[in-house]
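>>> I need the structure of the sequence given here:
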Amino acid sequence: MVVGILTLTIPSSWNHHRRHCLRPTPPLIKCESGGVPLTKQAHRFFSSLTSTAAVDDLATANRLIKKFVASSPKSIALNALSHLLSPRNSHPHLSAIAFPLYTKISEASWYNWNPKLVADLVPLLDIQGFKSMVSSLCEMGQPNEAENVVEDMIKNGVKPSLFELRFVLYGYGKMGFFEDMERMVRKMEIEGFGVDTISSNMILSSYGAYNALPKMVPWLQKMKALEIPFSIRTYNCVLNSCPMIMSFVRGSGGFPVSVSELVNVLDEVEALLVKELVESSSVLDEAMEWDDLELKLDLHGMHSGSAYLIMLQWIEEMKSRFRVEECVVPAQITVVCGTGKHSSVRGESPVKTLIKAMMVQMKSPMRIDRKNIGCFIAKGQVVRNWLIQSLD
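Prediction:
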C-alpha cells in the first residue's frame, strides 16, 4: 500500500492587474508519494467518506458523492476522480467509489466525454468485480470459495487488498472455522498487511459468537503487545459475549459499582477479559473530555456492557484526579448517553436506563438534564464531594 504524506501548498499571490479577471487556483494538497495532488475540497470529501464509514454503506456513499458533485466546480470534481484513478492514489481504501463518482460526474451539465478517464476506469472494474465476488461468497457462507477468488486475483496479477483479506478472515470467523480464520491472519501478515483494530474486532466478534471466551484473552494481549489500540467496538465485541456482565446490565437487581468489585464476582475468564480491557485507558480517554469548564463523558456507540465498564473506569479516574489537591474541578460534569434514536426500540435507550440505575444505586448527585434528556449533569464540586466522601 502506498501511503502519501500530505503537505499544503498555497498558490502564490496574484498579479494586481489580473486579480479582478482571474479566479485563484484552488489550494492543493500535494501527495509526496507521487499521486495526483488534491484540492482541499476533494480532501474534505474523502475525509467525510472515511469518517462516516460510508465506503461500506452504498446509500451514504452515493448521498455524499451526489452532494460533492453538485456543490463542486468542474475542476475540483475531476481532481477528486483523477486522484482515485492514479496508480499512486494515497486513498486506496476509497478506490471503490471511483466508478460511482464517475457516473455522477458524467451526469453533470458541464461534463464532456473523456476517453482517458474511461480507460483508467476499466482496470478498476476488474478489481471491483473481484471484490464483489469475495464479499458475496462470504455473505453466502462460502469463505473457502471466496479465498479461491483471492487466489485467482493473484494469478491474474491483481494484488488483493486489505478489503478482500478481511472479508475472507471474517467469513471464516462467522462460520466458526477458527483455524482458517487464524491462518488468514498469518496470510495477511505475509501480504504485508499488519493486523489492525478492525481486523482484531472481527476476530473477537467471531470468538464471541461461539462463546470461545478463553480465545479472546490471548488476542487482547496480542493487541497490546503489538500496540493495536482498543476501540469502542472492541469493548462491545468482548463484553457482549460475557454472560455474567450481561446479566448485571440487563437485570433489575443491583450490580458491582467498582472495577475491583466486578472482577471479584466474575468467573475466571470474564475477570481476565475485564482486566485486559481496563489496563488500557485508550477508549476512556477517547470518550472523555476534561477541561476547566466541563468534564464530559460521551457514551455514544457503546452497548450496555461497554457503557457499564466505562462508567466504572470513569468513576475511578475521577476519584484518582480529585484526590490531588492541585486538580482543578470542572464547573460542570456531564454524561451523554443519548435518547434512544439508534436503539432497537426507538426512544428507549438501554444505556440511559442502565446509567440511571447506576446513579440511583450509587446515590449519585447527577440528574437528567431538563434541557437535554439524553444527558446527566451536576456541578463539578458537588460530584467531587460525593466521590471523596461516599465512595472511599
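
>>> for the rest of this, base every contact and every neighbour count on C-alpha atoms.
Fine.

>>> hmm, residue 329 is touching residue 381, no?
Yes: look at residue 329 against residue 381 with C-alpha atoms under 8 Å: they come within range, at 6.4 Å.

>>> this one as well, want them side by side:
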Amino acid sequence: MSAVAASLSPPAAADGGRRRRVKPVEASLRRAASGGGSSWRSERRLMSELERTVTTGAAERVIRSYVCSKSERATLAALSRLLMDSDPLAVPFYEAVTQARWFKWSSIHAAAVAALLDSNGGTEESRSLISSSISRLDSTSELALFYCDLMAAFSSRGLRDRAIDFYAQLRTMPLSGGKIYTAMIKSLCLMDLAGEAEEALREMISQGYQPEAYHFGLVAKCYGKAGSLVEMERVIASMSDAGIRLGTGAANIVLSCYSSCRDHSRMLTWLKKMCKLRIAPTTKAFNFVLNSCPTVALMAQELGPLLPLSITGLVKKLKSASPWPAEAELVQELLASSSVIDKAMHWSESEVKLNLHGFSTISAYVLMLQWVDALKAHSTLPLEVSLVCGIGKHSDVRGEPKVRELAQEVLSRMGCPLRLSTRNKGRLVAKRDRVKLWLATDWSSPAAEGSTDQSHNESNQQPFVLTLLRKVGQVLSSFVQFSKGEA
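As a prediction, the model looks like this:
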C-alpha cells in the first residue's frame, strides 16, 4: 500500500487546512474503535503538524514519529479522526499503525481504510486489503462482522453498489449470534434499507435471539427518515409483542421523525401518549418539538420588536399568529409534560443557575421564559443568579455564539440585570438583590405582550434603541471595572 499512500497524500495545505464535517457513521466508527476522546489535545497537535507539512515525505515522518511516541489508545484515536475527515493521510497512517509492536487487527479500521482507498480511486488496493484481511480471519462469525463493517464503511462514502455486494456475500453465510444480527441491522439501516433491516430483525427473533429496544429503534428510525411514518409506528408498536417496554430512546426517535416531517398533530398525540406512559420529554425531545415549530423558530431568529417575553405571551401569539393550527397546543403540551426546566435549573445555597448547554437557540428562548416564571415562583433566592450559555464551542455555526447572543438580547429587553461575567464569557450573572428588584417591577414589554397598534417607525426604532442602550451599558461597565483595577 505504500504507492497508494504516496499517491493519496497531497500537501495538506492545498485544501486551505479545512477538513470535512464529521459524518454520523464515521463518528460511530471512531467511538467503537477508540473508546473515547481522552487524547483530543494530542490529536489536535498532530492535525496541526500535518497541515503544516508541504511534502509527502515530511507528512510520513510526522506520522511515524507520532505512532512511535504515543500510546495505542491515542494512536487509534488519531487514525479514526483521519478516517472521519476522509484525509488521504489516513492510508500511510494505517500502514504505520500495522507496523507498531502493539498492533491488533481491527475490523472497523480495515473496513474504513478499504472504503477510503476505493473512494479515492484505489480500487485494486482496496480489494487487496479486503482479501488480506479475510485471510487472517479464523471463524465465520468474524468474517460476518467484517462484512457488516464493510457495508457500513462503503455506504457512508456513497459506494452503495459495493456495500450491497458485501450484503449479498453476507447472506450466503450461515449466521449465528445476536452480535452479528445487531451489526447487520445497524449496517442495513445506515444503507437506508429499512425493509431488509426489519427482515433481519424478524430473523433474529425467529433464531431465538432476544432483541432490545435499540434494534427496534434503529429500524423505526430508518423508516422515519424515509418518510414512512406508518411503518415507523408499526415497528414501534411491535416492541410490546417482543415484551419490550417503550422507553425514552424509542419515544425520542418517534418525535425526531415527526419533527423532520413537521407533523404537529402526530407529535401532539405522541406527547400525550408519553404523558400517559409517564415518559417525561428529555432535552432531545424538547429540541425536536420546538425546532419543528416554524413560528417559534422565526421569533427566536428575527428577535423582532413584538417578541413575546413570557410563556403566556408566547402561547397567545402562537394562537393568534401561527398558520399551523396545532403549533400553540403542541407547545403548551410540551411545557406541561416536560421536566426539562427542572433539570436545566440548579439550585444551591449560593447560586441558582440555568444551564443552556445542549439546547438549540429556539429551545433556549422558550426555556429562558420558563426560567423567569420559575424565579418569580420562589419567595427566596440564593446570593447569585446566573445563566450559562456557553461560547459556541459545540455549535455548528461559526462566528458569534448564537445562544449567548439570543440570551443577552432577550434578557436586555426584559430589563434583566444579568450581565456577561468578566471571568467566564459563556456565563451571565447578577447578585440576588438586583434580581429581586427586577422581578418586583413590571418589566413586560407592552409591544410584546399587548396591542400591536404601533407606527412603522416605532417598531423599527425600538430594537435599535434597546440594543444601543445594552451596548453602552457594557462599555461603561467595562470602563468602571478597568478604573477599579487601576486604582
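
>>> TM-score of the superposition?
Remark: TM-score between the superposed chains equals 0.68 [TM-score structural alignment, normalised by the length of structure 1]; 293 aligned residues with a C-alpha RMSD of 3.1 Å.

>>> neighbour count winner among residue 329 and residue 381 of structure 1?
Higher neighbour count among residue 329 of structure 1 and residue 381: residue 329, with 23 against 16, using other C-alpha atoms under 10 Å.

>>> from residue 369 of structure 1, how far out is the more buried one?
As judged by C-alpha to C-alpha, to the nearest Å, residue 329 of structure 1 and residue 369 of structure 1 stand 20 Å apart.

>>> again with residue 392 of structure 1
27 Å.

>>> which one's more surrounded, the two?
Shown here are residue 392 of structure 1 and residue 369; by other C-alpha under 10 Å, residue 369 has more neighbours (15 against 7).

>>> who's in contact with the aligned partner of that one in structure 2?
Mapped onto structure 2 by TM-score structural alignment, residue 369 of structure 1 lines up with residue 421. Applying C-alpha atoms under 8 Å, 6 or more residues apart in numbering to residue 421 of structure 2 gives the contacts 427, 428, 429.

>>> mind giving me the ChimeraX select for these, buried ones only?
Listed next is the ChimeraX selection for buried residues among those, using 16 or more other C-alpha atoms under 10 Å:
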select :427,428,429
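
>>> taking the contacts of residue 421 of structure 2 one by one, which sit in helices?
Per DSSP state H, helices hold no members of the contacts of residue 421 of structure 2.

>>> out of the contacts of residue 421 of structure 2, which are shared with structure 1?
Retained in structure 1: 427, 428, 429, out of these (criterion both residues aligned by TM-score structural alignment, their matches' C-alpha atoms under 8 Å).

>>> residue 386 of structure 2 versus the nearest residue to residue 104 of structure 2 once chain neighbours are set aside, what's the distance?
Distances taken as C-alpha to C-alpha, 6 or more residues apart in numbering put residue 98 closest to residue 104 of structure 2, at 7.8 Å, once the chain neighbours are dropped. As judged by C-alpha to C-alpha, residue 98 of structure 2 and residue 386 of structure 2 stand 51 Å apart.

>>> now swap in residue 79 of structure 2 and tell me
Distance, residue 79 of structure 2 to residue 386 of structure 2, using C-alpha to C-alpha: 40 Å.

>>> more crowded one of these two?
Using other C-alpha under 10 Å as the criterion, residue 79 of structure 2 and residue 386 rank with residue 79 on top: 26 against 22.

>>> mind listing what the more buried one touches?
With C-alpha under 8 Å, 6+ apart, residue 79 of structure 2 has these contacts: 90, 93, 94.

>>> wait, residue 171 of structure 1 touches residue 143, no?
Yes: contact criterion C-alpha under 8 Å: residue 171 of structure 1 and residue 143 qualify, at 5.1 Å.

>>> now the particular helix or strand that has residue 102 of structure 1 in it: buried residues?
Secondary structure assigned from DSSP states H and E places residue 102 of structure 1 in helix 98-106. Of all the residues in helix 98-106 of structure 1, those buried under the rule 16+ other C-alpha under 10 Å are 98, 99, 101, 102, 104, 105.

>>> export these to JSON lines and tack on distance to residue 261 of structure 1?
Listed next are the buried residues of helix 98-106 of structure 1 as JSON lines, based on distance: C-alpha to C-alpha, whole Å:
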{"residue": "98", "distance to residue 261 of structure 1": "53"}
{"residue": "99", "distance to residue 261 of structure 1": "55"}
{"residue": "101", "distance to residue 261 of structure 1": "54"}
{"residue": "102", "distance to residue 261 of structure 1": "57"}
{"residue": "104", "distance to residue 261 of structure 1": "57"}
{"residue": "105", "distance to residue 261 of structure 1": "59"}
